[in-house]
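Colleague: return atomic coordinates for the entry below.
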Amino acid sequence: MQGTRGLRHTMGNMDREEFDRLTAIANSVRTPSNYKIEISDGTLVMMTGPSGIHEFIVRRLRMRIEQGIAGRAEWAGMAVHGGIDVLDDTNLIRRNPDVCIFPEDDLLTVENHVPAADLRLAAEVVSRSNPENDWEAKLRDYPRMGIPVYLIVDPRQGTIAVNSEPKGGRYTARAAFAFGQDVPLPGFDFSITTADFPLY
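Modeller: Just a heads-up that it's a prediction; the model follows:
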């Protein structure tokens, strides 16, 4: 995810009223089409438009995951998607992964989000300007949201981290890879080729 800026911060645990208020603000803010707004720990977080390299890797990730699940009965009806909000209504977190997998039927709604509980995977391509958002904030949020696999692709370093087995609000398993290696996804029975992933 690209450059990030917190728009508002509240101390302590956020309650439903505050979350709903921040959601209303996020929904009303007029931003360029390539901007995203997320909510985490009482903060509105705005992401600026991504670079070409960022989008190249996002596109390759989506294509390869779609190819990996194609024609397999256990993945029938699943969407490989990016650019939609993912809402955890229990922990009051709203994120927008670069790539995620969830049942396609979740898109049959007038809402602007899908439930976090339905995600099978989230992937982020790390920003040059604010890597902490993916390496720290989302590494904190995604296991709390119950997302089984969180893939962090870092073009600054040419590394990929596969985080899995969320328990007690954190991932308990992690595997590290370098660009050029095939990256197996836990629970998917296939690997993603990364030989053509560019560096920033």
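
Colleague: hey, let's count contacts and neighbours off CA atoms from now on
Modeller: Fine.

Colleague: which parts of this protein are helices?
Modeller: Here the chain has its helices, by DSSP state H, at 16-28, 52-69, 132, 138-144.

Colleague: indicate which one of these is closest to Leu92.
Modeller: For Leu92, the closest of the helices of the chain is helix 16-28, at 6.5 Å, according to CA to CA.

Colleague: which other helices and strands contact the closest one?
Modeller: Helices and strands touching helix 16-28, by 3 or more CA pairs under 8 Å, 6 or more residues apart in numbering; DSSP states H and E, are strand 36-40.

Colleague: compare with the first, here's sequence two:
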Amino acid sequence: MAVTVMDAPSAWDVLDGVTLPRGYRVEITDGKIIMTPQGEYRWKVILEAAPQIRQQLAARGDILSDVMIDFPSSQYGYAPDLAIIAPGAQRNGCGRFEWHSLEAVLEVVSKSSRDNDFAKKFRLYAECGIPVYGVIDPEAGVCTVHRHPARTGTYADEVEVPFGADLLLPLAGREIAVRTGGFPKAGELS
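Modeller: Coordinates of the predicted model:
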């Protein structure tokens, strides 16, 4: 389902008062509200990764999943699969975190989200200066970590990590290691 977003300070403002159906992921790309069913691979990767990250963060930041983040454009409203929030980050007047609060974003790619995760989100996250952008691809069985964003919409560094190896997320003054051996590969769910 796609609906055009009107100009608003935050892309998410157009959804104020709207009851969204359960079991769907909602994001805003190019001013369109996009709803897709939540996938099993995505959910299992998040379930595996989130507790590992949370434990290592301790009191130095937080982790969120599928929570609205305000970006500096009314045309984009993303709720990253996993977002690592910087220590001391504050919520805005709408009660949401903004792009500059993010230390890292991890997205789990599906067939329906490939264009967004590999192109549109990559460009926006880099333009916004998000230090680490990780793409987890169950179909390929690989994670790709992008670092050193440029305002031109690119990342200077890219490291590929096959499922089974540790995914290292270099954050400010610390590093998070995520064991990927439990991540499901496409076709392996029973």
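
Colleague: need the winner for burial among the helices of the first structure.
Modeller: helix 138-144 (a mean of 21; mean count of other CA atoms under 10 Å).

Colleague: that helix against the second structure, how far on average?
Modeller: Helix 138-144 of the first structure, aligned to the second structure and superposed, deviates on average by 1.0 Å (mean CA distance after the TM-score superposition for the first structure).

Colleague: so which bit of the second structure is that helix matched to?
Modeller: Mapping helix 138-144 of the first structure onto the second structure (TM-score structural alignment) gives residues 121-127.

Colleague: which residues touch the matching stretch?
Modeller: Stretch 121-127 of the second structure is contacted by residues 116, 133, 149-155 when judged by CA atoms under 8 Å, 6 or more residues apart in numbering.

Colleague: repeat that with 6 Å
Modeller: Contact partners of stretch 121-127 of the second structure, identified using CA atoms under 6 Å, 6 or more residues apart in numbering, comprise 149-154.

Colleague: that older thread, and of the helices of the first structure, who's closest to Pro155 of the first structure?
Modeller: Of all those, helix 52-69 comes closest under CA to CA, at 8.0 Å.

Colleague: what's the spacing between that closest one and its chain's center?
Modeller: 13 Å (CA atoms, centre = their mean, to the nearest Å).

Colleague: try stretch 177-190 of the second structure
Modeller: With CA atoms, centre = their mean, you get 18 Å for stretch 177-190 of the second structure.

Colleague: that stretch: which residues count as buried?
Modeller: 178-180, 183-185 (16 or more other CA atoms under 10 Å).

Colleague: quick one: which of the contacts of stretch 121-127 of the second structure is most hemmed in?
Modeller: Within those, most neighbours by other CA atoms under 10 Å means Pro149, with 22 neighbours.

Colleague: which of the contacts of stretch 121-127 of the second structure sits closest to Val18 of the second structure?
Modeller: Nearest to Val18 of the second structure out of the contacts of stretch 121-127 of the second structure is Gly153 (CA to CA; 32.0 Å).

Colleague: gap between stretch 177-188 of the first structure and the chain center?
Modeller: Distance, centroid of stretch 177-188 of the first structure to centroid of chain: 17 Å (CA atoms, centre = their mean).

Colleague: need the helices of the first structure in JSON lines with distance to Asp41 of the first structure, can you?
Modeller: Output for the helices of the first structure, formatted as JSON lines (distance: least, CA to CA, whole Å):
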{"stretch": "helix 16-28", "distance to Asp41 of the first structure": "9"}
{"stretch": "helix 52-69", "distance to Asp41 of the first structure": "26"}
{"stretch": "helix 132", "distance to Asp41 of the first structure": "15"}
{"stretch": "helix 138-144", "distance to Asp41 of the first structure": "9"}
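
Colleague: out of the ones you listed, nearest to Thr159 of the first structure?
Modeller: Taking these one by one with CA to CA, helix 52-69 is closest: 12.5 Å.

Colleague: what range in the second structure does the closest one sit on?
Modeller: Going by TM-score structural alignment, helix 52-69 of the first structure lines up with residues 40-57 of the second structure.
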